[in-house]
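1. Whatever this is, show me its structure:
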Amino acid sequence: MLRCAVLDDYQGVALGLADWSRVRATSFRGHFTGRDELVAALHDYEIVVAMRERTPLPAEVLDRLPNLRLLITTGMRNAAIDLDAARARGVTVCGTGSSSTPPVELTWALILGLTRHLVPEATALRAGGPWQSTLGTDLHGRTLGLLGLGKIGSRMAEIGRAFGMDVVAWSRNLTQERTDALGVRLAPGKDALLAEADIVSVHLVLSERTRGLIGERELSLMRPDAYLVNTSRAAIVDQEALAAALQAGRIAGAGLDVFETEPLPPGHELRTLPNVLATPHLGYVTELNYRTYFREAVEDIDAFLAGAPIRRLA
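-> Coordinates of the predicted model:
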């Protein structure tokens, strides 16, 4: 019976959400921060299940795992796995389904939390503080700017319109035909969107073209009463430039679910800035998504053992 390691099972739920009886499965709840520690823990395992991009698996790590035969990522895209290196050393890489609905829901939770100041108001209520101390920002009639109009972005547009918002979108390859079909305005450019939007929400895939897409210059185009929300990939927004803009009050606030380093180090300024509403990468963390991840991970294992791998990435 092959040994299977399930990485970054923070909530300790993986083994209870699927039938792992065909392998000897071990769940690792803690996050491995060092490569030596990771390699030592995984050395004897033939199968590894990675939770999204929480643990990088570059060529250097894969080369030090001589027993590894099957690597499974939750979802069908994982930039933290070196697929070429896996392919070169004969490691099969497979994926699972992943719903885009939970990230949409969390993005709107961040938007509503920011614009209605839910955390400070709820905290004050619990502490017996002032009864009403902020003025909320209306969504109706405001402009929602979407960077990206794919599966998640298009759903964001639909909900924004339901709130009565004017929705404008931009990405490098976005067409008028696509925006017209969704009842969305096509921004003439990224800069125009940033200057106009009351809320800017990022929904792009991280690539060399989108890395650092929003930096100091781009943030300076936003109005001081505008909010930035990023539930996509941290590297799309320059984290240092964002922190500086927030500290200086050049934008009203930010809703963040993704960070350059995860878990976010204790004492990091994004943990403490009063105009930041931050969550620990919860976008995809829901019961139904997790059931899909681990059920399909087991299906991947069964198919591999039968000699006919499914949902292959490499």
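2. Please make it C-alpha for all contacts and neighbour counts, starting now.
-> Will do.
3. quick one, strands of the stretch 151-300 of the chain?
-> Secondary structure of the stretch 151-300 of the chain (DSSP state E, counting those that start in this stretch): strands at 166-170, 185-186, 199-202, 227-230, 253-256, 276-278.
4. would you turn these into JSON lines with distance to Asp238 and mean neighbour count?
-> Listed next are the strands of the stretch 151-300 of the chain as JSON lines, based on distance: least, C-alpha to C-alpha, whole Å; neighbours: other C-alpha atoms under 10 Å:
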{"stretch": "strand 166-170", "distance to Asp238": "19", "mean neighbour count": "24"}
{"stretch": "strand 185-186", "distance to Asp238": "24", "mean neighbour count": "18"}
{"stretch": "strand 199-202", "distance to Asp238": "13", "mean neighbour count": "26"}
{"stretch": "strand 227-230", "distance to Asp238": "11", "mean neighbour count": "24"}
{"stretch": "strand 253-256", "distance to Asp238": "13", "mean neighbour count": "26"}
{"stretch": "strand 276-278", "distance to Asp238": "15", "mean neighbour count": "22"}
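5. Following up with a second sequence; could you model it the same way so I can compare the two?
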Amino acid sequence: MTLHCAVLDDYQDVALSMADWSALARDIEVRSLQSHFMSEQEVAEAVGDCEILVAMRERTPFSASLFARLPRLELLITSGMRNASIDLEAAARHGVTVCGTASSSEPPAELTWALILGLARNVVQEGSALRQNGPWQSTIGADLHGRRLALLGLGKIGAKVARVGQAFGMDVMAWSENLTDERAAGIGVARARTLGELLEAGDFVSVHLQLSDRTRGLIGASELRRMRRTAYLVNTSRAAIVDQAALVRALHDGWIAGAGSDVFETEPLPADDPLRSAPNFLGLPHLGYVTRRNYEGYFQEAVEDIAGYLQGRPLRTLSARPAPPPR
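-> I've put the predicted structure just below:
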């Protein structure tokens, strides 16, 4: 029996070219879907015939109600080994095995610096003016050397961002609830004792925390007001860590010099979202993990996950469902 597999949210239409799917051709019929589905009903109508789905990061949430709409689904694969938008308990209740793939922390760290440099040197404004025959030089850039980089979080990505900041000659400080003096000293950064101390000291504040009940809404209006009016806020982690309404107000009222974000609470970002027109805001469409090496890893391991499942030996499992018998 041929099984049906769909790759969701393949915006660039590259999933089938980033890996060798031919090893599955005898058992699996694979299709790639480029359009994002805004409702569970749309998802169910598009892939209700599928036994296998491949999800790209957290673009399509998988709730208990969606699993109930997909009775044929047996295997769900997500890029990365953590996906907060998949209800793993519901997956297990509906008999769905969930597997992941490896993911590199280098691309999001690199993109953080694209945002920092873009904001500091007004790259979009000046580049657009040049292409449109506008004014030749209309801004004055912000310096990095000798300024303070303030990091919320010093995990894998935060540590990489810290080392680049040090290479630029920046003074680096970090804070999180779990950060220790030993961890900070090992990377050569100062540890702020409180979030407020970090925000008040930073010229560039960059968010690298996981989203949880503790971090949701961590940066609100009062925290943004504690930042310097000349400071910039960058978020490549999760949008909900920063109160989006407060951020819009901070940009309009000049509480901070500017902000950059690669993450949004609703993605794709709605056409009428106020961030699209906020002053001194540099936004990107969640490109942090979107690089060739990452994508090749995601889809090559997705093929491996499917092959392992068919052989009764699921790989990189995220759910507790027992392994199925080999087909």
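6. Put one on top of the other, what's the TM-score?
-> Put the two chains on top of each other and the TM-score (TM-score structural alignment, normalised by the length of the first structure) is 0.99; 314 aligned residues with a C-alpha RMSD of 0.7 Å.
7. before we move on, back to that, dump the strands of the stretch 151-300 of the first structure to TSV, plus distance to Thr92 of the first structure.
-> Converted to TSV, those look like this (distance: least, C-alpha to C-alpha, whole Å):
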stretch	distance to Thr92 of the first structure
strand 166-170	37
strand 185-186	41
strand 199-202	32
strand 227-230	32
strand 253-256	34
strand 276-278	36
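8. closest to Val13 of the first structure out of those strands?
-> Evaluated over those, closeness to Val13 of the first structure peaks at strand 276-278, with 23.5 Å, by C-alpha to C-alpha.
9. Could you pull out the helices in the first structure for me?
-> Remark: helices assigned in the first structure by DSSP state H are 35-42, 59-62, 83-88, 101-115, 118-127, 151-162, 176-182, 190-196, 216-221, 239-248, 269-272, 287-305.
10. and these as TSV, adding distance to Arg233 of the first structure and mean neighbour count?
-> Formatted as TSV, the helices of the first structure follow (distance: least, C-alpha to C-alpha, whole Å; neighbours: other C-alpha under 10 Å):
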stretch	distance to Arg233 of the first structure	mean neighbour count
helix 35-42	22	15
helix 59-62	22	16
helix 83-88	19	16
helix 101-115	12	19
helix 118-127	24	13
helix 151-162	13	19
helix 176-182	23	13
helix 190-196	18	19
helix 216-221	17	17
helix 239-248	11	17
helix 269-272	15	16
helix 287-305	19	20
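11. Minimum distance to Thr137 of the first structure: which of the ones you listed has it?
-> Of all these, helix 101-115 comes closest under C-alpha to C-alpha, at 5.0 Å.
12. Which strands and helices lie in contact with that closest one?
-> Secondary-structure packing of helix 101-115 of the first structure (3 or more C-alpha pairs under 8 Å, 6 or more residues apart in numbering; DSSP states H and E): helix 151-162, strand 227-230, strand 253-256, strand 276-278.
13. repeat that for 7 Å
-> If contacts are counted by 3 or more C-alpha pairs under 7 Å, 6 or more residues apart in numbering; DSSP states H and E, helix 101-115 of the first structure sits against strand 253-256.
14. would you list the helices of the first structure in JSON lines and tack on distance to Ala25 of the first structure?
-> Formatted as JSON lines, those follow (distance: least, C-alpha to C-alpha, whole Å):
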{"stretch": "helix 35-42", "distance to Ala25 of the first structure": "12"}
{"stretch": "helix 59-62", "distance to Ala25 of the first structure": "20"}
{"stretch": "helix 83-88", "distance to Ala25 of the first structure": "21"}
{"stretch": "helix 101-115", "distance to Ala25 of the first structure": "27"}
{"stretch": "helix 118-127", "distance to Ala25 of the first structure": "39"}
{"stretch": "helix 151-162", "distance to Ala25 of the first structure": "33"}
{"stretch": "helix 176-182", "distance to Ala25 of the first structure": "45"}
{"stretch": "helix 190-196", "distance to Ala25 of the first structure": "47"}
{"stretch": "helix 216-221", "distance to Ala25 of the first structure": "46"}
{"stretch": "helix 239-248", "distance to Ala25 of the first structure": "37"}
{"stretch": "helix 269-272", "distance to Ala25 of the first structure": "35"}
{"stretch": "helix 287-305", "distance to Ala25 of the first structure": "10"}
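15. Tell me which of those helices lies nearest to Trp170 of the first structure.
-> Closest to Trp170 of the first structure of those is helix 190-196 (C-alpha to C-alpha; 6.1 Å).
16. centre of the chain versus the closest one, how much separation?
-> Here helix 190-196 of the first structure shows a centroid-to-chain-centroid distance of 23 Å under the convention C-alpha atoms, centre = their mean, to the nearest Å.
17. average distance between it and the second structure?
-> Aligned to the second structure and superposed, helix 190-196 of the first structure gives a mean residue distance of 0.5 Å (mean C-alpha distance after the TM-score superposition for the first structure).
18. Need the contact partners of that helix.
-> 145, 170, 187, 200, 218, 221-223 (C-alpha atoms under 7 Å, 6 or more residues apart in numbering).
19. Quick one: closest of the helices of the first structure to Cys94 of the first structure.
-> The closest of the helices of the first structure to Cys94 of the first structure is helix 287-305. By C-alpha to C-alpha, the value is 6.8 Å.
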